[in-house]
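Asker: sequence first, then the predicted structure, then my questions.
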Amino acid sequence: MSSLSQAPLVVHLIYRLDFGGLENLMVERINRMPAQAYRHAIVCLTGYTDFAKKISRPDVEIYALDKQPGLSLGTHAALWRLLRRLKPAILHSYNLSAIEYAPAAILAGVPIRINGAHGRDHNDPHGTNRKHNALRRAMLPFYDCCYANSASMQDWNRDVIGVPEHKSRLLPNGIDSDKFHPRAAGQGRALDVFPPDAIVIGAVGRIQDVKDHASLVAAFVLLRERLPQLRAQLRLAIVGDGPLLAKLRAQVDAAGIADAAWLPGSRNDVADILRSIDIFAMSSIAEGTPGSALEAMCAGLPVVGTRVGGLPEVIEDGVTGALVPASSPAAMAEALERYVLDPALRAHHGEAGRMRVHRKYNMAAMVAAYQSLYDSLCERKTKFRNQVKSCVE
């Protein structure tokens, strides 16, 4: 039997495998983690899209449980059967949508269970929903680790949910600095979507409620009103797919800015897109550590973001970008205006952001941190250590 087939299996349990920051970084970790250390499988509670093609490892299998809305007890049974067949060492579930399946993993004999808090839903951006928090607390005994990808989320996990110290860990996101880098001096835009003299404000991410792209569109409309002399140069790019894309396009049409906005849906050339815009914007009402903001900073862009979740940990206000209140188009328009009018400020803050990402959020460190978590839990579980010599060999 080959060493690869003997490597412990990690089953990643997510709601849906589709275009998104969480999903993108999960795939990056799977692709980059040494194959001799761990095998991987992805189980989607609902389904998956062509985004799955981003997985470069040929040994990764993807399963869809086709969960229906509501409690769907059959999904618990289906997962139990699948885990019994796969016999993974680790169940790694993501966010609230997958947290309730740890008991099924225990019944299936999975020795290690991990849940990651990567952000919150739009209907509970501040984590105050009593029903949701009761579920999180109820699941704590079934997990060996409940980590967070931002310090604010980790503090909330401990203070509100009651995650004990020995089950808590901070695992920040990481970015590929070779893939995401600024335009070279004197170089034109990587894409010819925009006129040479355009000033492009861009956002990349899944088009869903928690991202509040509607406020960004409203801010762009206000920005054009504030700067009539630059109206012809201002452009808005919102890249990504999601359940609200059609509604967002309708908002753009109704606002009369269709000729100045580009909403192409899902794209696989995000690095080139970032080298084609000038200012990055995040209008989210809740966030963990946003990979899209880190990618933009790595590409040398200043970031205007909302003061929610992990964004203030990533964006240093007045140094690498600007922080504004959530759901405030006026405040976002004002912050964007400063960068539109001052190219030197854009360059200065963009370079500061790039250096910050290189210093604190590199991809190799992220992959190593997740592997270290897997290793330490494998070593801690005596029963599993007796089954497999060691997860770290």
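Answerer: Received it, and whenever you're ready, just let me know what you need. Numbering: from 1, shown residues only.
Asker: C-alpha only now, for contacts and for neighbours.
Answerer: OK.
Asker: surely Ala237 is in a strand?
Answerer: Yes: counting by DSSP: H, G, I helix; E, B strand; the rest coil, Ala237 is located in a strand.
Asker: next up, the contacts around the residue lying closest to Leu170 once chain neighbours are set aside.
Answerer: Of all residues not flanking Leu170 in the chain, Ala148 sits nearest, at 5.2 Å (Cα to Cα, 6 or more residues apart in numbering). Neighbour list for Ala148: 116-118, 154, 157, 168-172, 288 [criterion: Cα atoms under 8 Å, 6 or more residues apart in numbering].
Asker: put this next to the first one:
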Amino acid sequence: MKKSVKRVVHVLFSGLGGHGAVMFGMLDAGFYSDAEHLVLLTGVEPPLQDYVDRLEQRNIEWRYVRKQPGRAYVSFYKTLRRAIFESDPDLVFVHGLATIPSVVWNRTRAVVLVRETEPQSTKSKKDWGALAVAHANVDAIVHLTEDAAKTASAKLRALHRPGKVHIIANGLDIDFFSPARQGSHAILEGDIVRLGMVARLQPSKDHLTLIDAFDRLCSDRPSLDARLEIAGDGATLPAIEAEIESRGLQSRVTLHGTLGAEGVRDLLRSLDIYVHASLGETMSNSIMQAMAVGLPVIAGAVSGVTNMVTPDVGILYTSRDVHALKSAIAGLLDNPEQARSLGAASRAQAVRLYDARTTARAYEDLAEQLFRAKAGM
């Protein structure tokens, strides 16, 4: 019998990231639709306006718990802990590892579930420490893939609690992220070729190799009218801007900054090819979104990508290899039928594997299992 859940608290990063996309997809898919939901947006960055607008449109309560820049961790964790538990929630859904200290030593009746999303290849010592603390203190840790779970087990060893580990893939609203209206855009049939990438601008993303490959492609094909569209914001923005300027690509490369959900969808719908230059992922929401929109995908062959981008939906290249990336793009430009076939297969795979309704039901089933265990049933 399903537990009567009155209140769910979600804890996630206040800026752009996959956490918000997954949460909104689940909420729109009816995740504990009869419960009250409180969303706590946390971090140094102010809440993304798109998140605020979408929460208020859905009449979902939210708060911003700001972390001061620097090392003011203790006061931040205490403030966040009060915000999490003061309303006596039934379920606390923590997206990511950054706020784990706020949910340790849980003395309430709430079930605490952590969705672990940081790429295994880019985890810091602090991240691994937070994951070890989570294993000791929370009710469940959800990994997005079997590979991520195996890597964590090997790394944590005796600190790993296998009974708390579960695998649930990300999902998204495949009706919202869908191909453009029939006939309004056809892959590689326009006068201008549009490539694009959507991601936070951070060291784990390889935007500089993407820009280099794009520049070489344009130099090799002077008659090619191509554009590179980059959406996102973050720490590596100055380096990316400098690279674009040094190559004289200002008229060909557009930096869109942070886009809301509709902006991301509309940008993806305008592209011919989606390129994801990355040094490591867990399960990329941007790739899922591009696939759902029906785009062929070219991506770095790194952990967290190779399990998504298979030969029937896209092309993998050796990460950081600018020549391999340029060749992969050129190959699709020379074979538009292949590009369109990959795009159609991408959409079909997204519908089959990445529907947020499946993800929402899986998390509800897990929560029910945890409620029964907590009650001693």
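Answerer: That came through, no problem. These figures come from a predicted structure and were not determined experimentally.
Asker: care to give me the TM-score?
Answerer: Between these two chains, after superposing, the TM-score reads 0.88 (TM-score structural alignment, normalised by the length of the second structure); 366 aligned residues with a Cα RMSD of 2.6 Å.
Asker: nearest to Asn95 of the first structure among the contacts of Ala148 of the first structure?
Answerer: Nearest to Asn95 of the first structure out of the contacts of Ala148 of the first structure is Ala117 (Cα to Cα; 4.9 Å).
Asker: so what's that closest one up against?
Answerer: Ala117 of the first structure neighbours (Cα under 8 Å, 6+ apart): 94-96, 146-149, 153, 288.
Asker: all helices for the stretch 201-350 of the second structure, in order.
Answerer: For the stretch 201-350 of the second structure, applying DSSP state H, counting those that start in this stretch gives helices covering 207-220, 237-246, 261-270, 285-293, 322-334, 336-353.
Asker: which other helices and strands contact the fourth one?
Answerer: Using 3 or more Cα pairs under 8 Å, 6 or more residues apart in numbering; DSSP states H and E as the contact definition, the elements that helix 285-293 of the second structure packs against are helix 18-28, helix 261-270, strand 297-300, helix 336-353.
Asker: please apply the same query to the second one.
Answerer: Helix 237-246 of the second structure is packed against helix 207-220, with contacts defined by 3+ Cα pairs under 8 Å, 6+ apart.
Asker: which part of the first structure lines up with the helix it packs on?
Answerer: Counting by TM-score structural alignment, helix 207-220 of the second structure falls onto residues 213-226 of the first structure.
Asker: how far away is the counterpart of Arg347 of the second structure in the first structure from Asp342 of the first structure?
Answerer: Matched to the first structure by TM-score structural alignment, Arg347 of the second structure sits across from Arg354. Distance, Arg354 of the first structure to Asp342 of the first structure, using Cα to Cα, to the nearest Å: 19 Å.
Asker: can you confirm Arg194 of the second structure is in a strand?
Answerer: Yes: Arg194 of the second structure: assigned to a strand according to three-state DSSP.
Asker: picking that back up, name the member of the contacts of Ala117 of the first structure with the most neighbours.
Answerer: When neighbours are counted by other Cα atoms under 10 Å, Cys146 leads the contacts of Ala117 of the first structure with 29 neighbours.
Asker: of the contacts of Ala148 of the first structure, which are reproduced in the second structure?
Answerer: Using both residues aligned by TM-score structural alignment, their matches' Cα atoms under 8 Å, the second structure keeps these contacts from the contacts of Ala148 of the first structure: 116-118, 154, 168-172.
Asker: tell me which of those fall in helices.
Answerer: Gln154 (DSSP state H).
Asker: out of the kept ones among the contacts of Ala148 of the first structure, which comes closest to Tyr370 of the first structure?
Answerer: Nearest member of these to Tyr370 of the first structure, counting by Cα to Cα, is Leu171, at 7.3 Å.
Asker: that closest one: what's its closest spatial neighbour, skipping adjacent residues?
Answerer: Leaving out its chain neighbours, Leu171 of the first structure is closest to Asn149 (Cα to Cα, 6+ apart), at 4.8 Å.
Asker: the equivalent of Phe280 of the first structure over in the second structure and Ile298 of the second structure: what is the separation?
Answerer: Counting by TM-score structural alignment, Phe280 of the first structure lines up with Tyr274 in the second structure. As judged by Cα to Cα, Tyr274 of the second structure and Ile298 of the second structure stand 6 Å apart.
Asker: what does Tyr51 of the second structure give?
Answerer: Tyr51 of the second structure is 29 Å from Ile298 of the second structure, by Cα to Cα.
Asker: and for Leu342 of the second structure?
Answerer: 10 Å.
Asker: shared neighbours, the two?
Answerer: Gly314.
Asker: mind listing what Asp225 of the second structure touches?
Answerer: 191-193.
Asker: all good on my end, thank you.
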